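Participant: Below is the structure, and that's it, no one-letter string:
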């Protein structure tokens, strides 16, 4: 209260979430131990599941859920800030918008960002969700959404949980299929961006759209 939230360490912030430690350990000490297992990196902590957190003595289900919920709120805030702050004018802005949403997932998801003629985001929609190896995309649904929103452009985005940035043959085929479908409806596919935890690959930047 006296010094403000910025004065607190990561461990002290986590300690506030969990409220108390155990008989032999303070909340701050317990939080430091948890962060130590997470390489003192909040992005790594954000990947911990409830069962993983409950492996720490002093962390029950309720405390574990509080930590997971706080990490999720942080991710959603980042995504919301990107949406408010940026017109989508580059592949970097696509990465900033979508990395908090899909960059750290253990499975593949395919999203479409629908835009107006000023490159403002009308909506971002998850089109499909798959396993570790891939996902299926309904081209008709992609353009049905575009027509309903009055979108004039769209950007395809999906993640590679493996961390590889190289597009697969299937990625290239799907991109061309959507580009051709968009041409007949006068809706331009502006880019296809592959997102990983730390980086991205842009079809438009590489000249292969």
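Facilitator: Noted; the coordinates are in hand. Keep in mind that what you see is a predicted model, and the values were worked out from it rather than measured.

Participant: use CA for all of it now, contacts and neighbours both
Facilitator: OK.

Participant: for this structure, what spans make up the helices?
Facilitator: In the chain, the segments counted as helices under DSSP state H are 10-18, 27-37, 42-45, 50-53, 61-85, 91-102, 139-149, 169-185.

Participant: show me the contacts for the one residue sitting closest to the centre of the chain.
Facilitator: Central residue of the chain (Cα atoms, centre = their mean): residue 101, 1.9 Å from the mean position. Neighbour list for residue 101: 75-76, 79 [criterion: Cα atoms under 8 Å, 6 or more residues apart in numbering].

Participant: Adding neighbour count and distance to residue 128, write those residues out as JSON lines.
Facilitator: Putting those into JSON lines (neighbours: other Cα atoms under 10 Å; distance: Cα to Cα, whole Å) gives the following:
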{"residue": "75", "neighbour count": "16", "distance to residue 128": "20"}
{"residue": "76", "neighbour count": "14", "distance to residue 128": "19"}
{"residue": "79", "neighbour count": "18", "distance to residue 128": "19"}
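
Participant: any idea which of those residues is closest to residue 161?
Facilitator: Relative to residue 161, the closest of the contacts of residue 101 is residue 75; by Cα to Cα it sits at 17.2 Å.

Participant: here comes the other one, which I'd like you to weigh against the first:
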């Protein structure tokens, strides 16, 4: 069964693109996913994009074949034999299939373990060490202290930057991290923590206890060196992180 209803005639909240945004790609039928790639319809009976997607699946499924299995091995020329599929549509579909294959077979890189303040400072030095403005960055770690990624949160003036605990833990949660290290630089080269640095660290340690997301350290970088607040302060004894 195919249908000729135009995408523009479908209520906005029921259109494939809007449903994908609201509910994710798994909420769409295969024909709707193909329609997202086609962009426009046509073919026999001037089908809509979704209708053309259904028609393509029907043609590929002839002789009781699995249409997706057939599609995985098709050439552009074979796909263009289907009415309504020209070079642009064929190459877009096959490019998406190839991208899906590469994504499926790719192996994630081995995550580096951050097992010391030195390792954390090395991971952050590119973002922070020699910058003329104060920057605040975040190391995102998994449960085994392996590096998921780094996130530059704010850039301030030559002497000041701001980072709110809400923004910091939002990024931790958004990236699926289970623990974190925060860091900022002092363009002056001084590694001495300011009262504001201590107060922010205290707030983040309290939030880490509440959210059960350990904050492992707060590093200050500058002039080719670094300082670990965990090593020089008693804040982690005051607010244990369970790490």
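Facilitator: That came through fine. Just so we're clear, the structure is a prediction, and the values are computed from it rather than from any experiment.

Participant: Got a TM-score for the pair?
Facilitator: TM-score of the superposed chains, computed with TM-score structural alignment, normalised by the length of structure 1, equals 0.57; 127 aligned residues with a Cα RMSD of 1.7 Å.

Participant: among the helices of structure 1, which is the most enclosed?
Facilitator: helix 91-102 (a mean of 22; mean count of other Cα atoms under 10 Å).

Participant: Tell me the residue in structure 2 aligned with residue 101 of structure 1.
Facilitator: Correspondence of residue 101 of structure 1 to structure 2, assessed by TM-score structural alignment: residue 127.

Participant: quick one: its match from residue 141 of structure 2, how far?
Facilitator: Distance, residue 127 of structure 2 to residue 141 of structure 2, using Cα to Cα, to the nearest Å: 17 Å.

Participant: again with residue 168 of structure 2
Facilitator: On the measure of Cα to Cα, residue 168 of structure 2 and residue 141 of structure 2 end up 13 Å apart.

Participant: Which neighbours do the two have in common?
Facilitator: Residues touching both residue 168 of structure 2 and residue 141 (Cα under 8 Å, 6+ apart): none.

Participant: Can you tell me which of the contacts of residue 101 of structure 1 carry over to structure 2?
Facilitator: Mapped onto structure 2 and checked by both residues aligned by TM-score structural alignment, their matches' Cα atoms under 8 Å, the contacts of residue 101 of structure 1 keep no contacts at all.

Participant: would you turn those residues into JSON lines with distance to residue 136 of structure 1?
Facilitator: Converted to JSON lines, the contacts of residue 101 of structure 1 look like this (distance: Cα to Cα, whole Å):
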{"residue": "75", "distance to residue 136 of structure 1": "25"}
{"residue": "76", "distance to residue 136 of structure 1": "25"}
{"residue": "79", "distance to residue 136 of structure 1": "24"}
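
Participant: ok, the residues you listed vs residue 137 of structure 1, which is closest?
Facilitator: For the contacts of residue 101 of structure 1, the nearest to residue 137 of structure 1 is residue 79 (23.1 Å; Cα to Cα).

Participant: The closest one pairs with which position in structure 2?
Facilitator: Counting by TM-score structural alignment, residue 79 of structure 1 has no partner.

Participant: and the gap between residue 79 of structure 1 and residue 116 of structure 1?
Facilitator: Counting by Cα to Cα, the gap from residue 79 of structure 1 to residue 116 of structure 1 is 19 Å.

Participant: How many residues are close by the closest residue to residue 161 of structure 1 other than its chain neighbours?
Facilitator: Leaving aside its chain neighbours, residue 161 of structure 1 sits nearest to residue 106 (5.4 Å; criterion: Cα to Cα, 6 or more residues apart in numbering). For residue 106 of structure 1, the neighbour count with other Cα atoms under 10 Å is 15.

Participant: do residue 152 of structure 2 as well
Facilitator: Residue 152 of structure 2, neighbours per other Cα under 10 Å, totals 15.

Participant: Can you find the partner of it in structure 1?
Facilitator: Under TM-score structural alignment, residue 152 of structure 2 pairs with residue 126 in structure 1.

Participant: need the contact list for that match.
Facilitator: So residue 126 of structure 1 contacts 109-112 (Cα under 8 Å, 6+ apart).

Participant: Where does the helix ranked longest in structure 2 end up in structure 1?
Facilitator: Looking across structure 2 with DSSP H, the single longest helix is helix 87-105. Applying TM-score structural alignment, one finds that helix 87-105 of structure 2 aligns to no residue range of structure 1.

Participant: swap in stretch 225-232 of structure 2?
Facilitator: Using TM-score structural alignment, stretch 225-232 of structure 2 pairs with 199-206 in structure 1.

Participant: Which positions within the matching stretch qualify as buried?
Facilitator: 200-203 (16 or more other Cα atoms under 10 Å).
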